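Asker: Have a look at this fold, sequence not included:
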């Protein structure tokens, strides 16, 4: 009998979020599942890790399984670290993170706890995928995600991913019948034009709410933003080597040692 793959499931919206519960159900059909996820929402945490406070991981029983689940007091990256070092008895064959409530396309990948968890797994040599649905609502409808998540996951298990790469998958907020398919894309050049809404407490102390508008600066039709706007699931191979290799030659012409 072929051994089922060991799949680590995590997220940044918290272990009870509907998105991760949906992802767990899909993964249970594919492999042996262990969940290690934050005990509360950790959106926008990026690749933060816990250094100056204690870290807890407690086994929980949220539904009937068959997965094993652990609620962790740390960040998404912490969850992957503690899963690999303390909870799992062998290296997982795959790590999946999500399904995130909201977009992680384009520049959002930098801030995403969902993608940082996947990247942390990638750093350990584990094939990894981050899944996100373009609906920020807690009551988002994830029913249309199942087949696309399953197809991409099974392809990763079959074909593998090169070292240093993880997949960033975003799904449009559309009924399944209206999604045209899957497109392999590059990350769009886009940015947030941010502002701070300055207010005062009743005691007169200033405080701020971060607000902003997402601006797509990229007119290409090979980007994740174009794919999502046109009804496709976007798949972007994302690398965690941040070296600007193309600039090394020019940088070596500078008089840095004079």
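Answerer: That came through, no problem. Computed from a predicted structure; not experimentally measured. Numbering: from 1, shown residues only.
Asker: C-alpha from now on. contacts and neighbour counts both.
Answerer: OK.
Asker: could you pull out the strands for the stretch 101-250 of the chain?
Answerer: 128-133, 165-171, 181-184, 190-200, 206-216, 232-239 (DSSP state E, counting those that start in this stretch).
Asker: Can you tell me which of those strands is nearest to residue 15?
Answerer: Among the strands of the stretch 101-250 of the chain, the nearest to residue 15 by Cα to Cα is strand 128-133 (15.0 Å).
Asker: what's the closest one packed up against?
Answerer: Taking 3 or more Cα pairs under 8 Å, 6 or more residues apart in numbering; DSSP states H and E as contact, the helices and strands that strand 128-133 lies on are strand 94-101, helix 113-123, strand 165-171.
Asker: Show me which residues of it are buried.
Answerer: Using 16 or more other Cα atoms under 10 Å as the test for burial, strand 128-133 gives 128-133.
Asker: Make TSV from those residues and add distance to residue 87 to it.
Answerer: Output for those, formatted as TSV (distance: Cα to Cα, whole Å):
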residue	distance to residue 87
128	18
129	20
130	21
131	23
132	26
133	28
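Asker: Among these, pick out the one closest to residue 165, please.
Answerer: The nearest member of the buried residues of strand 128-133 to residue 165, counting by Cα to Cα, is residue 128 at 8.1 Å.
Asker: ok, that closest one to residue 69 distance?
Answerer: From residue 128 across to residue 69, the span is 19 Å (Cα to Cα, to the nearest Å).
Asker: Second structure follows, compare the two:
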């Protein structure tokens, strides 16, 4: 008698972001991965851009179930993007998801932005917890941004990662150019550019005459390489940068070992 085939377990896809659970970007990401697994959304209850890898200590965290998309379990969290990942695994899922995807962020997270990004910190937190992860960002800050191309390429990338046996610490930083789908030249795997904001603090006065400061600045690319995320995006490619939470400079480590040799 032939053995009955065991039903394949449906993969769990954890979706989060830093723009808030009601942001258009996260709705578009959910739409992009529909049908690839059981989708569970856990995202901040308000915008958390620029939070980096912050976690909440000394204040209570709250979870509330919300209506997001039909057939999708969704929760808002009073904490940071990193808190969302931690609570999702420990309290909502009770297990590690098969993949964690974060975004789609309104605005770029290329080059040095990855350090400050709440979108990418959520993905990196998942990677730390041995969950393959991807952070997605679109180079358009507008809440009315066109996510058509982003949805298409997000699905291609997520599907490709889920089909292969991914490294449990895999973490990808994906950025989409803000152009029509027909103008996207494809996907390019890149390195992170050395580019950053040259910051300035504009000194102002409030109505009482007291000084306050407003962060301003201009983005400057110091890296002229044609293998960077900044170059790829400027040339209408979807940039994919593999990142890691191990910040050790191994080249310098080797040099220092010789310097401080006992």
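Answerer: Here it is on my side, so go on. None of these values were measured; they are calculated from a predicted model.
Asker: if we can go back for a sec, would you list the helices and strands packed on strand 128-133 of the first structure in TSV and tack on distance to residue 1 of the first structure and mean neighbour count?
Answerer: Formatted as TSV, these follow (distance: least, Cα to Cα, whole Å; neighbours: other Cα atoms under 10 Å):
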stretch	distance to residue 1 of the first structure	mean neighbour count
strand 94-101	20	29
helix 113-123	28	28
strand 165-171	29	27
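Asker: do you know which of the ones you listed lies nearest residue 151 of the first structure?
Answerer: When those are compared by Cα to Cα, strand 165-171 sits nearest residue 151 of the first structure, at 11.8 Å.
Asker: quick one: terminal-to-terminal distance for stretch 243-254 of the first structure?
Answerer: By Cα to Cα, the extent of stretch 243-254 of the first structure from end to end equals 18 Å.
Asker: Contacts for that stretch, please.
Answerer: By Cα atoms under 8 Å, 6 or more residues apart in numbering, no surrounding residue is in contact with stretch 243-254 of the first structure.
Asker: returning to what we had before: of the strands of the stretch 101-250 of the first structure, flag the one that's most buried.
Answerer: Of all these, strand 128-133 has the most neighbours on average by mean count of other Cα atoms under 10 Å, namely a mean of 30.
Asker: quick one: it to chain centroid distance?
Answerer: Here the centre of strand 128-133 of the first structure is set off from its chain's centre by 5 Å, with Cα atoms, centre = their mean, to the nearest Å.
Asker: Could you tell me where that strand falls in the second structure?
Answerer: Under TM-score structural alignment, strand 128-133 of the first structure corresponds to residues 133-138 of the second structure.
Asker: That stretch against the first structure, how far on average?
Answerer: Stretch 133-138 of the second structure differs from its equivalent in the first structure by a mean of 0.3 Å after superposition (mean Cα distance after the TM-score superposition for the first structure).
Asker: How about the residue at minimal distance from the centre of the second structure: what's its closest non-neighbour residue?
Answerer: Residue closest to the average C-alpha location in the second structure (Cα atoms, centre = their mean): residue 135, at 2.6 Å. Spatial nearest neighbour of residue 135 of the second structure, chain neighbours left out: residue 102 (4.6 Å); criterion: Cα to Cα, 6 or more residues apart in numbering.
Asker: What is the aligned counterpart of that neighbour in the first structure?
Answerer: Aligned by TM-score structural alignment, residue 102 of the second structure pairs with residue 97 of the first structure.
Asker: That match touches residue 117, doesn't it?
Answerer: Yes. With contact defined as Cα atoms under 8 Å, residue 97 of the first structure counts as touching residue 117 (6.6 Å).
Asker: Sounds good, over and out.
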